[in-house]
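> This is a predicted model, with the sequence first.
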Amino acid sequence: MAINLFDDKSWLTLRPLTFTRPVADLRVGILTIAQKWAKYLDVAFGYQTEGYLSRKYSLLEAELFINGSICPDGELLDAITNLKDGQVLHAADVVIAYKSSGILHHTAMSSLERVAYLDGFVKIDYPEQIFGYNDVELQKDFALLTKGRTSAKLSSTNTILGDNIFVDEGATAECSTFNTLQGPIYLGKNSQIWEGCHIRGSFALCHDSQVKMGAKIYGKTTIGPFSRVGGEINNAVIWGYSSKGHEGYLGNSVLGQWCNIGADSNNSNLKNNYAEVRLWDYDKETFRKTGLQFCGLIMADHAKCAINTMFNTGTVAGVSANVFGAGFPRNFIPDFSWGGSHGFDVYALDKMLETTEKVYERRDTVLDEIERGIITHIFEMTKQYRHF
């Protein structure tokens, strides 16, 4: 059995994070949304997404299609597994899932029998909801991943408050404190906590990632796989393959893949006047109210900043933005921008690809033609936002 995760209009509202991926490939909690569904249903998964992404995120032959912006839970699972061929599960105007013997786009549902779903569920429509729902999803993923399993032991040099911790095979930590009284702590396979770290749950460190010496990490935080972090982090989600390896603050924020934060860089997550934070909206080409008082940095894949960079409250940095220099850059840093508060130029595509190839090589990864094609497509489609 297999499933496909389809993109609805949330793919548009989640940009720039979704320029490089389907919605279901976003990480919230410990797992990506697609991985959650695959784990719950014990199936393979594919994606129904934008054409230029489909070579990398391909569609599988399947009868069951699930909205990729919706996170699973027990009640949803029951409702979806009970769907019969030719039925669509919906909540008001939201298509949750449908079952069809032929591939059918979620916008063409008129021929299917409608089944109403009346319970609540977690749906990710905007970037700030990733860190907003991270605690809820982290606790659900923790229960899912640790059920029926026995945790490995940490070194006796550590101090653990509570017992809501799971240590996977090969994970190590020395001379650090872990407070699980406010939420669970998950240390993934071959992850490392270096000496002198202080960590409060809920927290997840995914496989093959490291927390550097003396780091202070507060709850509702996820560090994805193959990442390295240090300094002070609070309620942030890092997709994976990214680095914030030095001192500096990251809070109420989301970082994509292949990002790098320079030493002593900081983001603000609260305005001086305590006003509601607004974030850039790609559709409206203006700023959208979030309803939040605390909101930091949204950074898309391949974006980077130099040492001592300062990000204003509610800053959106697009795909492959490269930020440097003194002062606060603007709150919206367009995709493929090169510069800072002094002004921006276009980050030339050939130069970006040359750097990305080197970044991939450091992680024993190849920048293949499919990935090059995706990056090139994003460069062309985001030209309208680069008003330099």
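All right, it came through fine.
> okay, CA-based contacts and neighbour counts for the rest of this
Noted.
> Pull the residues that contact the helix or strand where Trp11 lies.
Taking DSSP states H and E as the definition, Trp11 sits inside helix 10-13. With contact meaning CA atoms under 8 Å, 6 or more residues apart in numbering, helix 10-13 is reached by Thr18, Pro22, Val23, Ser69, Ile124, Asp125, Tyr126, Pro127, Asp281, Tyr282, Asp283.
> buried stuff in it?
Ser10, Trp11, Leu12, Thr13 (16 or more other CA atoms under 10 Å).
> Okay, the last one and Ser100: tell me how far apart.
So the one you mean is Thr13. 27 Å (CA to CA, to the nearest Å).
> take the one below as the second:
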Amino acid sequence: MNIILFEDEAAEKFSPLALLRPVYELRTGIRSLREKFEHHLAPQMETPLALHCRPHLAPVWRENFPGVPINVCTERDTLFVNGRVVCDDAFAKKILSGNLAEGKAYFNGGQLIAFRCIPKELFGETLPEKIEAKFISEKLSAHQLDCTYVAFLWDLIRLHASEFTREINSLPHLGEVRGQVHPRATLVNEKKIFIAEGADIRAGAVLDATDGAIAVMKGASVWPNAVLMQGVFIGEGSTVKIGAKIYEHVYLGKRCKAGGEIEASIFDDCSNKQHDGFVGHSYISSWCNLGADTNTSDLKNNYGAVRMNSGGKEIDTKMTFLGLIMGEHSKSAIGTMFNTGALVGMSSNIFGAGFPPKTIGSFQWGGAENKSVEKKSAENKFVRYELEKALDVAKVVMKRRGLTMSEEYESLFRTVFERESTGK
């Protein structure tokens, strides 16, 4: 049986994090949604996991995953699984049991979770741009299937602590110290600490795994007087700066730089928060940079539920703690302050004294104060970030990480700019 992770019509709810990537490439815990499936299914699968995504994303992800079938419509018996599902042992067993039968669709809370079919018989020669629950429910018999899935952006933060704990505790080499640890560094509860080959823990650093496991991956460095505790994952080649306070389920991806205070947050690959300032219960996508003294509020003064924008509407997240969600390639200037439940789009530059608007779109230039704009209302504090300037900056940032922007990635960047400009 072939298995395809698919995107459905709810993918639009995951903007800006899913503007340059499929929803299943988003992360909660230490693995992306796709990586969770691969972790649980790959050892028992006969063929590699195949993928379905919005067509304009496909060229970049074919480049990222050579040899993986993407948007391929076949005549093989295929189980389609929604890429928004948070796969665990229990869900993996349901997939591998063979009990999800051909000709049936499986739903949870009105969400399409999975269906099994011969793709060419159901869709014709090509897979649809987005797989819609209504179409599937009209073609296949409907059944219920229990699982966990993400319905909104903030679910990635809501589920993060439990997913982080489950996944880091299952890492195979906890208790092994393979890297270099200075004699005056302190490791507490070493049996719950993994330090990979090539990692470097310097004098005065404290790794306290009393209340949660800690993993420092290959080539990562923890500088003097930094404190890591209550569950921390430091990705390959990342750096934790002098005096940093990193705690309570923090994930740093590959080649990140982190300083100041970070709590219960996700930093995707190649993003920086090098200086003082607080980031809590936040999701910072790839290629972002938070200037010195950038601060996020993650708790309202009245301890009430945080509201966040989704599809142009403010929605009650039913979460007490929720900070900033920031799309790829965005930046904040020194001293930037983000309100509780702030949302910043892709490739935006935020600056100015005071709090900027709580919701900021993609390709925006401005903030709390923008002297280049005459009117000072919330709607007029921003100007459109010119595409060529945005691309130039993105290329420079990628070059600093030793990478060159591919033609496919640049084309996608331009496509997203056009789509965001026209509201498509």
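Received, thanks. It should be emphasised that the depicted structure is a prediction, and the values quoted were computed from it without experimental measurement.
> hmm, back to that, what about the helix holding Trp11 of structure 1, how far off from structure 2?
Here helix 10-13 of structure 1, set against structure 2 after superposition, deviates by a mean of 2.1 Å using mean CA distance after the TM-score superposition for structure 1.
> What helices and strands are in contact with the next helix or strand after that helix?
As assigned by DSSP H and E, the chain's next helix or strand after helix 10-13 of structure 1 is helix 33-41. Packing partners of helix 33-41 of structure 1 (3 or more CA pairs under 8 Å, 6 or more residues apart in numbering; DSSP states H and E): strand 44-48, strand 70-71.
> tell me the contacts of the aligned partner of Phe324 of structure 1 in structure 2?
By TM-score structural alignment, Phe324 of structure 1 lines up with Phe351 in structure 2. Residues in contact with Phe351 of structure 2 (CA under 8 Å, 6+ apart) are Ser332, Ala333, Ile334, Gly335, Thr336, Gly366, Gly367, Ala368, Glu369, Asn370.
> Most neighbours of all those, which one?
Using other CA atoms under 10 Å as the neighbour criterion, Gly367 leads the contacts of Phe351 of structure 2 with 27 neighbours.
> From Val344 of structure 2, how far off is that one?
From Gly367 of structure 2 to Val344 of structure 2 the distance is 11 Å (CA to CA).
> Repeat that for Gln144 of structure 2.
36 Å.
> Between the two, which has more neighbouring residues?
Taking other CA under 10 Å, Gln144 of structure 2 and Val344 do not tie; Val344 has more neighbours (28 against 15).
> What about the equivalent of Tyr126 of structure 1 over in structure 2, how many residues nearby?
When the two structures are superposed using TM-score structural alignment, Tyr126 of structure 1 falls opposite Phe152 in structure 2. Per other CA under 10 Å, the neighbour tally for Phe152 of structure 2 reads 20.
> Equivalent analysis for the one 5 residues further on, please.
The burial count assigned to Ile157 of structure 2 is 26, neighbours taken as other CA under 10 Å.
> Mind giving me the packing neighbours of the helix or strand where it lies?
Ile157 of structure 2 belongs to helix 155-158 when assigned by DSSP H and E. Judged by 3+ CA pairs under 8 Å, 6+ apart, helix 155-158 of structure 2 is in contact with strand 27-28.
> so how much does the strand it packs on differ from structure 1 once superposed?
Strand 27-28 of structure 2, aligned to structure 1 and superposed, deviates on average by 1.5 Å (mean CA distance after the TM-score superposition for structure 1).
> so how far is Arg166 of structure 2 from Val396 of structure 2?
For Val396 of structure 2, the distance to Arg166 of structure 2 - CA to CA - is 37 Å.
> likewise Glu38 of structure 2?
Glu38 of structure 2 is 16 Å from Arg166 of structure 2, by CA to CA.
> More neighbours: these two, which one.
Glu38 (18 against 14).
> Skipping its backbone neighbours, what lies nearest the more buried one in space?
Leu49 (7.3 Å; CA to CA, 6 or more residues apart in numbering).
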